[in-house]
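Asks: Following is a predicted model, sequence given first.
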Amino acid sequence: MSTPPQPQQPADQPPAQRPAVPPQPTAYPYPGPQSPAPGNFYAQPTQVSLPAQPLPGQPQPGNPYAQPQPYGPVPVPLSGGGGGAGRAVLWAVVGAVVASGAWAAGVFLIGGKGDGADLRGFAAPSNMCSEVDYSSFKDEYPEEDSKPTHSSLEDKALDESYCSVGLKKTGSSYADAYLTTQVDLHRKTDPAPEFTATWKNYGASHTGYDVDPVKGIGDEAYLVSQDTTSGSRYATLAVREGWVTYTMSYSAYLTSYDQDKNPPRLTEVSDWLKADTKSTLEKLKG
């Protein structure tokens, strides 16, 4: 799960106080079930009892698709006369049992979602900077960044693409603000629980940030922002759509602006992030 990128400070400008990002908690803080309790040398590991075997005709535990056999034992035809009729009865019963199993398998394989990742047609480009739309920022920052940075990752568990662009006002030699974007395609695990836990509660784990849910973008979205009077102005829009997560972050240092010029208000930045995120996600689906 990606956390919002921190603003960058040009090398020859006075340093500004960066928002502190506390370390994230580990995902598994509890001891294993066989580990003795800390400080108790007499605690014994828990004994694990094996589950009882299922009775005949009952579904196997842990397998919701295993159906009980409704027909009972298959009758064996008597020897002697009428063998043909007996075999017909035998194969009719066997065919019914097979058909029942095939129906259950068909519901699982065709009707369900299976184990596939819910990527909604998204792709992670090798060069995110060539795909991201940030046209809403161009009126405020018309100068192009000649050397934006980007990176990408392609793996069977995760596809990722990242871009960082320096935003410049007219006549600026250095970036007045920064815009970063990142898309992650989670191929093995559903990111929804961790995404919600990270962004919905971001204000509780990071002091000084405001968190607002955003409707109408993806399945779930949050706007995280911070505005300091002497340091920085910062906003991130985090979106989840299916098993795809996307972030677009803006950061500006107030010290990089002339005294007679002010950076855009957070309300303006928030509107720009929402508009450009929508258009970028549409492009990544193409």
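Replies: Alright, I've got the coordinates.
Asks: only C-alpha atoms for contact and neighbour calcs from this point on.
Replies: Will do.
Asks: A124: neighbouring residues, count only.
Replies: A124 has 22 neighbouring residues, counting by other C-alpha atoms under 10 Å.
Asks: Can you tell me which helices and strands the helix or strand that contains L153 packs against?
Replies: Counting by DSSP states H and E, the element that carries L153 is strand 149-154. Applying 3 or more C-alpha pairs under 8 Å, 6 or more residues apart in numbering; DSSP states H and E, we find strand 149-154 packed against strand 158-167.
Asks: Any buried residues in stretch 174-189, and which?
Replies: Using 16 or more other C-alpha atoms under 10 Å as the test for burial, stretch 174-189 gives 174-187.
Asks: Stretch 128-141 too?
Replies: Residues 128-129, 132-134, 136-137, 141 are the ones in stretch 128-141 that count as buried (16+ other C-alpha under 10 Å).
Asks: now swap in stretch 84-102 and tell me
Replies: Neighbour-count burial for stretch 84-102 [16+ other C-alpha under 10 Å]: 86, 89, 93, 97, 101.
Asks: Can you tell me the SS state at the first one?
Replies: Secondary structure of G86, reduced to three states by DSSP: H, G, I helix; E, B strand; the rest coil: helix.
Asks: OK, contacts around A192?
Replies: Neighbouring residues of A192 by C-alpha atoms under 8 Å, 6 or more residues apart in numbering: 240, 242-243.
Asks: Relative to F137, how far out is it?
Replies: 30 Å (C-alpha to C-alpha, to the nearest Å).
Asks: And the strands in this protein, which stretches?
Replies: Ranges of strands within the chain are 149-154, 158-167, 177-186, 210-213, 220-227, 232-241, 244-253, based on DSSP state E.
Asks: Next, format those strands as a markdown table and append distance to S279.
Replies: A markdown table is the format used below for the strands of the chain (distance: least, C-alpha to C-alpha, whole Å):
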| stretch | distance to S279 |
| --- | --- |
| strand 149-154 | 19 |
| strand 158-167 | 16 |
| strand 177-186 | 13 |
| strand 210-213 | 19 |
| strand 220-227 | 15 |
| strand 232-241 | 13 |
| strand 244-253 | 12 |
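Asks: this is the comparison structure:
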Amino acid sequence: MISDPELDGTGEPRPTEHAERAEEPPPHEGAVGARRPWLWALGGAAIASAVWAGGLYAFGDRLAAPDLSYRATENLCQDFEARALGRIAGDLHRYRPRNQHDDHPAVRRAVCDLQNGENVSTFTVRAQVDLHRKTDPGPEFDVPSGWFFAESGGVSTEEVPGLGERALLLVEPRSTSVELKVLHGGAVFTVAASGRGSEPKSPAEMAALRAAVVEDGRALLAALKK
């Protein structure tokens, strides 16, 4: 049996208690809880932005394109004359110099391999130029190349003043190998020479080899300077 709604003093129906509760606004705690995920999201976005900005600031030098004050070359053997090393080992351009180049978007590389014999040689030289277009090569500059030193354990490193921003001379006396590395902006120059023989070189011969590598490296930088 359905009863009539209660009447107030005016004769109008009075809303039931259930209807009164339905019209009440939601509790204050519920409103705060509904907004809480948005607060977390905003806070997380702010933290992420701060971390990203800090990362850009810390690694700005690495992200910026390095300065290049040297021209590219497609025939490094023509630019690398190796006159000082030629006085030690003879004419190194006589026996079919091997020239290579790669125009990669990140690093433009040119390589020249020389030797003092046709089929059998006792002296080999490699010159290499890497022009880095995207990132600064400075942090990896101290890592030696694997051409001479992959199996050696007695490599000594010498600083060469007055050549580029930094210049290192790596010497491995047991295999008569010397490597010069020069860093200048985004350019890395490498001149490496190795003599083959059963007898180790004398200190005077090694000193002459180091001096020749540095002299020819300096001439290569001058030849490719813009």
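Replies: Cool, got the structure. Worth saying up front: this structure is predicted, and the values here are computed from it rather than measured.
Asks: which parts of the helix or strand containing G33 of structure 2 are buried?
Replies: Using DSSP H and E, G33 of structure 2 maps to helix 28-58. Judged by neighbour count (16+ other C-alpha under 10 Å), helix 28-58 of structure 2 contains no buried residues.
Asks: Please apply the same query to stretch 156-166 of structure 2.
Replies: Neighbour-count burial for stretch 156-166 of structure 2 [16+ other C-alpha under 10 Å]: 157, 163-164, 166.
Asks: do stretch 159-176 of structure 1 as well
Replies: For stretch 159-176 of structure 1, by 16+ other C-alpha under 10 Å, it's 159-169, 174-176.
Asks: What is the most widely separated pair among the residues you listed?
Replies: Farthest-apart pair in the buried residues of stretch 159-176 of structure 1 is D159 and K169; separation 33.4 Å (C-alpha to C-alpha).
Asks: residue closest to the middle of structure 2?
Replies: Most central in structure 2 under C-alpha atoms, centre = their mean is P137, positioned 4.4 Å from the mean C-alpha point.
Asks: what does that one align to in structure 1?
Replies: In structure 1, the residue paired with P137 of structure 2 is P191, using TM-score structural alignment.
Asks: do the same with L220 of structure 2
Replies: In structure 1, L220 of structure 2 lands on T280 (TM-score structural alignment).
Asks: That match against V132, yeah?
Replies: Yes. Contact criterion C-alpha atoms under 8 Å: T280 of structure 1 and V132 qualify, at 5.4 Å.
Asks: just to revisit the earlier point, what's the burial count for the match of L220 of structure 2?
Replies: Look at T280 of structure 1: counted by other C-alpha under 10 Å, it has 18 neighbours.
Asks: Look up how far R233 of structure 1 lies from it.
Replies: As for T280 of structure 1, its distance to R233 of structure 1 is 23 Å (criterion: C-alpha to C-alpha).
Asks: burial of the corresponding residue of structure 2 for G208 of structure 1, as a residue count?
Replies: Matched to structure 2 by TM-score structural alignment, G208 of structure 1 sits across from G154. Neighbourhood size, G154 of structure 2 [other C-alpha under 10 Å]: 12.
Asks: OK, contacts around the closest residue to G154 of structure 2 other than its chain neighbours?
Replies: Nearest residue to G154 of structure 2, sequence neighbours excluded (C-alpha to C-alpha, 6 or more residues apart in numbering): E172, at 6.1 Å. Listed by C-alpha under 8 Å, 6+ apart, the contact set of E172 of structure 2 reads 149, 152, 154-156, 178.
Asks: In CSV, list the buried residues of stretch 159-176 of structure 1 along with distance to L119 of structure 1.
Replies: Formatted as CSV, the buried residues of stretch 159-176 of structure 1 follow (distance: C-alpha to C-alpha, whole Å):
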residue, distance to L119 of structure 1
D159, 11
E160, 13
S161, 15
Y162, 18
C163, 21
S164, 24
V165, 26
G166, 30
L167, 31
K168, 35
K169, 37
Y174, 38
A175, 35
D176, 35
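Asks: Going by distance to Q53 of structure 1, which of those residues wins?
Replies: For the buried residues of stretch 159-176 of structure 1, the nearest to Q53 of structure 1 is D159 (42.4 Å; C-alpha to C-alpha).
Asks: Now that the closest one has come up, it's in contact with F122, right?
Replies: No. Between D159 of structure 1 and F122 there is no contact under C-alpha under 8 Å: 10.3 Å.
Asks: all helices of structure 1, in order?
Replies: For structure 1, the helices defined by DSSP state H cover 83-106, 192-200, 202-205, 266-285.
Asks: Mind checking those for the one nearest to Q60 of structure 1?
Replies: Nearest to Q60 of structure 1 among the helices of structure 1 is helix 83-106 (14.0 Å), distances taken as C-alpha to C-alpha.
Asks: Just tell me the aligned range of the closest one in structure 2.
Replies: Under TM-score structural alignment, there's no match for helix 83-106 of structure 1.
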